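>>> This is a predicted model, with the sequence first.
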Amino acid sequence: MNEARNILQMVHPLDASTVWSRLSVEARTAAEEEPVLASFLNATVLHHDTFEAALSYRLAQKLSDNEMNAMLWRDVAMSAYAAEPEIVHAALEDMLAYYQRDPACKQLTQPFLYFKGFHAVQSYRVANWLYRQGRGSLAFYLQSRMSELFAIDINPAARLGKGLFIDHGHGIVIGETARVGDNVSMLHGVTLGGTGKDNEDRHPKIGNNVLIGAGAKILGNIKVGNGAKVAAGSVVLEEVPELCTVAGVPAKPVGKCCGNAAQTMDQKI
């Protein structure tokens, strides 16, 4: 294990000041090692005093376009963070989930600066806040912008828990009435969709600590229990019990799950 990983394991995972300090150290070290990135790292990380200030700046950089410039998006994000500090808390847990579950993630700066799954989820969290404030027009504009940028489509009315890890991210679709618990891991190509044109509650309800493999489709108002595992490429049309592994088209139970597959990313059936 590298030094940064050892340090994180010795502190409380939700200690925002410690995480921010570690992120700043990584950015400063990277700026010294690669001077061509120094201006970028100063603007995105080192210039800011808090995690939320840096996060709002990074999201604004990504989301800006001809209609909504970066300053406007930053004001929107900071308003969300000030009104609901839990959004920042969730972002910290999301970032740590990437660091802890993705072997390709060597430093906290990687998801914060570069991973589109992380950026998409943080954009969703702002859009969800807007939606709940009755600002649907801007929430849906943000959803559209997020989909264009990251190839990830999350309805702002969906409810996603903290500690969410979306690996690679490309092709994720999460519908309006979907619910996702805490500490869930999903890979690219996952759909949490409906089965028709019902106007009511029509999307899946995913429990805590669930692992959803690449390309899996979970359709309809069905529950996937805590600690379950959905194998890659499966089409799930029926309820999945807690601690159950399902696979196939349509998906059927194929065994028990240990309950921590979302953390270990163990995708074996």
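Yep, that arrived.
>>> C-alpha from now on. contacts and neighbour counts both.
Fine.
>>> Pro156 contacts Ser137, doesn't it?
No. If you go by CA atoms under 8 Å, Pro156 and Ser137 don't touch, sitting 10.7 Å apart.
>>> And the two? Which one has more around it.
Neighbours per residue (other CA atoms under 10 Å) separate Pro156 from Ser137, with Pro156 holding more: 27 against 12.
>>> Skipping its backbone neighbours, what lies nearest Ala31 in space?
Of all residues not flanking Ala31 in the chain, Ala38 sits nearest, at 4.4 Å (CA to CA, 6 or more residues apart in numbering).
>>> ok, the one you found - how many residues close by?
By the measure other CA under 10 Å, the count of residues near Ala38 is 18.
>>> which other helices and strands contact whatever helix or strand it lives in?
Secondary structure assignment for Ala38, by DSSP states H and E: helix 38-41. For helix 38-41, the elements it packs on are helix 16-33, judged by 3 or more CA pairs under 8 Å, 6 or more residues apart in numbering; DSSP states H and E.
>>> take the one below as the second:
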Amino acid sequence: MRVPRDHLQKVDPVWSRIRQEAAQAVLDEPLLGGVIHSGILHHDTLECALAYRISLKLASGEMSEQILREICDEAFEAEHDLGAAARADLMAILERDPATHRLIQPLLFFKGFQAVQAYRIGHWLWKRGRRDMAYFLQMRISEAFGIDIHPAARLGRGIMIDHAHSIVIGETAVVGDNVSMLHSVTLGGTGKEDGDRHPKVGDGVLIGAGAKILGNIRVGNCSRIAAGSVVLEDLPPNVTAAGVPARIVGKAGCAQPSVSMDQMLDER
């Protein structure tokens, strides 16, 4: 029997799981009932919940929650890829972060996930020529979450930013799919040059805490960058780079470093 198309559009296993987790969380911690109901159970879709969360976090005396909510709702309605990317990001965090056991954790509590979703709204505004509003969101994301992502930067799906303190991603940076990065990572320029001046990070890359990747350079797919490294030159795929300045010290050690999250160097 053929399932009606409109029914297929309503099937969302990620959102169904989030709602089940939320209902259980209310039973486990009734004092958070108001937070969980307003943040999750009151909404019909993940997109609605994200619009609520982003507008709540970024609202200020300069911009009301209502206006930001309308912007987010418009973005999610116009570009369905925003919701798909959010789901991929959620599943990436659940799979890779050993401290994450439920999907409600990133949605309610993790500033790395929330900041990336807010950035995606800013990027949507940027692509439509609404540059000043995109800059406003960038400012508020930095103030609220301590993460500075230029709205013109391009981030793929399945992004995990763990801990998420002091992340900086520049205007012409590109981050591929299924990338994991830890706190204090910088994807920056090397000076005052204009134009295309920021790193291009491939798919499946793992970037350790405090690593700096500077300049219009390329980091190949499925490579690892050790914590505290400063990368100034192109890196081929499937290698491990470490040091200041970074040098190739071996193979990546596995097919998907960003998924395995193995940051140990082979002493041999």
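Thanks, I have the structure now. Bear in mind the structure is a predicted one, so any value in this text is a computation, not a measurement.
>>> Tell me how they score on TM after superposing.
The TM-score (TM-score structural alignment, normalised by the length of structure 2) is 0.94; 255 aligned residues with a CA RMSD of 1.0 Å.
>>> what range in structure 2 matches the helix or strand just after the helix holding Ala38 of structure 1?
Downstream of helix 38-41 of structure 1, the next assigned helix or strand under DSSP H and E is helix 51-63. Using TM-score structural alignment, the residues of structure 2 aligned to helix 51-63 of structure 1 are 46-58.
>>> now do stretch 163-176 of structure 1
Going by TM-score structural alignment: stretch 163-176 of structure 1 matches residues 158-171.
>>> Check stretch 109-119 of structure 1 too.
Using TM-score structural alignment, stretch 109-119 of structure 1 corresponds to residues 104-114 of structure 2.
>>> Give the buried residues for the matching stretch.
104-108, 110-114 (16 or more other CA atoms under 10 Å).
>>> ok, those vs Val231 of structure 2, which is closest?
Nearest to Val231 of structure 2 among the buried residues of stretch 104-114 of structure 2: Gly112, at 22.9 Å, using CA to CA.
>>> Relative to Val36 of structure 1, how far out is Gln110 of structure 1?
As defined by CA to CA, to the nearest Å, Gln110 of structure 1 lies at a distance of 17 Å from Val36 of structure 1.
>>> for Ser21 of structure 1, same thing?
Distance from Ser21 of structure 1 to Val36 of structure 1, by CA to CA: 23 Å.
>>> the more surrounded of these two?
Remark: of Ser21 of structure 1 and Val36, Ser21 carries more neighbours, 14 against 11, as counted by other CA under 10 Å.
>>> Please report how far the equivalent of that one over in structure 2 lies from Ile40 of structure 2.
Under the alignment defined by TM-score structural alignment, Ser21 of structure 1 is paired with Ser16 of structure 2. To Ile40 of structure 2, Ser16 of structure 2 is 11 Å away according to CA to CA.
>>> so what's the residue nearest the centre of structure 2 up against?
With distances taken as CA atoms, centre = their mean, Val116 lies nearest the centre of structure 2, 3.7 Å away. By CA atoms under 8 Å, 6 or more residues apart in numbering, the contact set of Val116 of structure 2 is empty.
>>> Compute the first-to-last residue distance for the match of stretch 109-119 of structure 1.
With CA to CA as the measure, stretch 104-114 of structure 2 spans 12 Å from end to end.
>>> quick one: stretch 207-222 of structure 1 to chain centroid distance?
15 Å (CA atoms, centre = their mean, to the nearest Å).
>>> In structure 2, point out the residues matching that stretch.
Per the alignment by TM-score structural alignment, stretch 207-222 of structure 1 matches residues 202-217 in structure 2.
>>> Straight-line length of the matching stretch, end to end?
11 Å.
>>> Please apply the same query to stretch 250-265 of structure 1.
Span of stretch 250-265 of structure 1 from end to end, CA to CA: 23 Å.
>>> do stretch 74-86 of structure 2 as well
From its first residue to its last, stretch 74-86 of structure 2 covers 16 Å (CA to CA).
>>> Which positions within stretch 170-179 of structure 1 qualify as buried?
In terms of neighbour count (16+ other CA under 10 Å), stretch 170-179 of structure 1 has its buried residues at 170-179.
>>> which of those residues sit farthest apart?
Farthest pair in these, by CA to CA: His170 and Thr177, 20.9 Å.
>>> Could you tell me whether Thr195 of structure 1 really is in a strand?
No. Under the criterion used here (DSSP: H, G, I helix; E, B strand; the rest coil), Thr195 of structure 1 is coil, not part of a strand.
>>> which residue in structure 2 lines up with it?
In structure 2, Thr195 of structure 1 lands on Thr190 (TM-score structural alignment).
>>> so the residue nearest to Ala31 of structure 1 touches Val45, yeah?
No. The pair Ala38 of structure 1 and Val45 fails to qualify as a contact (CA under 8 Å) at a distance of 10.3 Å.
>>> In terms of helices and strands, where is Gly250 of structure 2?
Judged by DSSP H and E, Gly250 of structure 2 forms part of strand 247-251.
>>> cool, Ala90 of structure 1 as well?
helix 85-101.
>>> do the same with Val168 of structure 2
Per DSSP H and E, Val168 of structure 2 falls inside strand 167-169.
>>> And that strand against structure 1, how far off on average?
Compared with structure 1 after fitting, strand 167-169 of structure 2 has a mean deviation of 0.2 Å; criterion: mean CA distance after the TM-score superposition for structure 1.
>>> by contact count, what packs against whichever helix or strand comes after that strand?
Following strand 167-169 of structure 2 in sequence order, the next helix or strand is strand 174-175 (DSSP H and E). Using 3+ CA pairs under 8 Å, 6+ apart, the elements in contact with strand 174-175 of structure 2 are strand 154-155, strand 200-201.
>>> right, so the ones you listed: which one is the most enclosed?
strand 200-201 (a mean of 24; mean count of other CA atoms under 10 Å).
>>> Superpose on structure 1 and give me the mean offset of that strand.
Counting by mean CA distance after the TM-score superposition for structure 1, strand 200-201 of structure 2 comes out at 0.1 Å.
>>> hmm, who's touching that strand?
Strand 200-201 of structure 2 has contacts (CA under 8 Å, 6+ apart) with 173-176, 216-221.
>>> Dump the buried residues of stretch 170-179 of structure 1 to CSV, plus distance to Ser17 of structure 1.
Shown next, in CSV, are these (distance: CA to CA, whole Å):
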residue, distance to Ser17 of structure 1
His170, 31
Gly171, 34
Ile172, 31
Val173, 33
Ile174, 32
Gly175, 34
Glu176, 34
Thr177, 34
Ala178, 32
Arg179, 30
